[in-house]
Every structure is written in structure tokens, then in C-alpha cells.
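Trainee: Okay, structure incoming, though there's no sequence with it:
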């Protein structure tokens, strides 16, 4: 009777070890990409608003410079969109936001 339980325990451990090895490469493939450096995100945001009139540009650049993490820039997307769409149209604003979204989705 003792042998039977030992065999079941050994079989359960062996099967779980095999299952863990099969799942291990999949877990590596599902690992998310590291977030882009904040400095590059800030540079991109400044490029998005660089050709706006001086007063709006300085306000946005100051806010971009004060951001401490990518989440702050994510919340500023509406400000970027509003400023660019007022001066260049909604189509141009959507095009620029698409560039930013590629970086912020990572």
C-alpha cells in the first residue's frame, strides 16, 4: 500500500515537471517588451508639438519636461491632440498621435 502511494506521488511530480518544461518556452515568448526610455518619449513628444505657436509650445514643452514617467505623457495625449488639431487639423493630429501611440503601447 505504501508503494502505491509513493508511485502516485512520483508520477504526479514527474508529470508536473514535464508540463513545466513544456510551458517554460511559451512563458518566455509572452514576456512583454521593456518600456522605452523616458528621455526618448519626451523627445518624441517635443517633436510632435515643435511647430506650434510659441505660447502653446512652451506650455506643452514645460509640461513634458516635468513628467516623471510614461504614464504622465499618456495622460497628456489629449492636450497634444487638441493643440495640434487646432492649428493643423484633425488628420494631422491623428497622424502624430499614431506615432506617439506606438511608443506608449510598449
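Mentor: Happy to help now that I have it. Computed from a predicted structure; not experimentally measured.
Trainee: use CA for all of it now, contacts and neighbours both
Mentor: Will do.
Trainee: give the contact list for residue 74.
Mentor: residue 104 (Cα atoms under 8 Å, 6 or more residues apart in numbering).
Trainee: try this one next to it:
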């Protein structure tokens, strides 16, 4: 069992790796550029004032993991301008660009027939 200081140290280490993109060394510049471009293209027809922050975060991202976590900002900008259906459609276009390990397996509930 870990002592409290060791537990905190481990927690901080894991959190830092998650935030900074633990896969940074494995992400090629080509893959990052392709995903960045696709994400920015999805918000080009949204008001610049609404997407300025998202575009800055996308361009500053150093890993595919960081870009994956920015999908919410992109989705929100699209949804605000064009609605949820259009946001879902556009996000479906960029999801395949991300490595499989970042994409969570589908929930058992999504397989339930309605």
C-alpha cells in the first residue's frame, strides 16, 4: 500500500502526463498537422470571435491526446452556430483521424436496439 506522500506523487505524475500528452514523443508532426487542419476546417464558417479560443488551443496542442480533449470546444462552436446534428456530423468526420487507443470503446448501451 502506498503512503500518502507516495500516493500524491503518483497521482500528480499521472495527471501531468495526461495533461501534457504522454504520447507526445510518438505523435508525428504529419499526424498532428492533419488533425489540426481538419479540426480548424470544421469551424471556419463559424464566427471568428466564437472560435478564436478553440483555434488557439488547437494550434498550441502538442499531442493527439490534447487534440482529442479539444473536441468539445470544436463541437460547441459548431453546435452554437448550426445545431447539434451538424456538430455531430462534422465531429464524425474528424474522429477517424485519431489513433484508435484514444477513442473509447462504445458503451454497451449504444448497442441496445431501440
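Mentor: Looks like it came in fine. A quick note: this is a predicted structure, and the numbers were derived from the prediction, not measured.
Trainee: So which residue is smack in the middle of the second structure?
Mentor: The C-alpha lying nearest the average C-alpha coordinate of the second structure belongs to residue 68 (Cα atoms, centre = their mean; 1.7 Å).
Trainee: Just give me the match in the first structure for that one.
Mentor: Using TM-score structural alignment as the criterion, residue 68 of the second structure maps onto residue 74 of the first structure.
Trainee: In terms of helices and strands, where is its match?
Mentor: helix 70-75 (DSSP states H and E).
Trainee: Give me the mean deviation of the very next helix or strand once past that helix from the second structure.
Mentor: For helix 70-75 of the first structure, the following helix or strand on the C-terminal side (DSSP H and E) is helix 77-88. Superposing on the second structure places helix 77-88 of the first structure at an average distance of 0.9 Å from its equivalents, by mean Cα distance after the TM-score superposition for the first structure.
Trainee: Pull out the buried positions in helix 77-88 of the first structure.
Mentor: Neighbour counts over helix 77-88 of the first structure (16 or more other Cα atoms under 10 Å) mark 80, 81, 83, 84 as buried.
Trainee: which bit of the first structure covers stretch 36-44 of the second structure?
Mentor: Using TM-score structural alignment, stretch 36-44 of the second structure pairs with 42-50 in the first structure.
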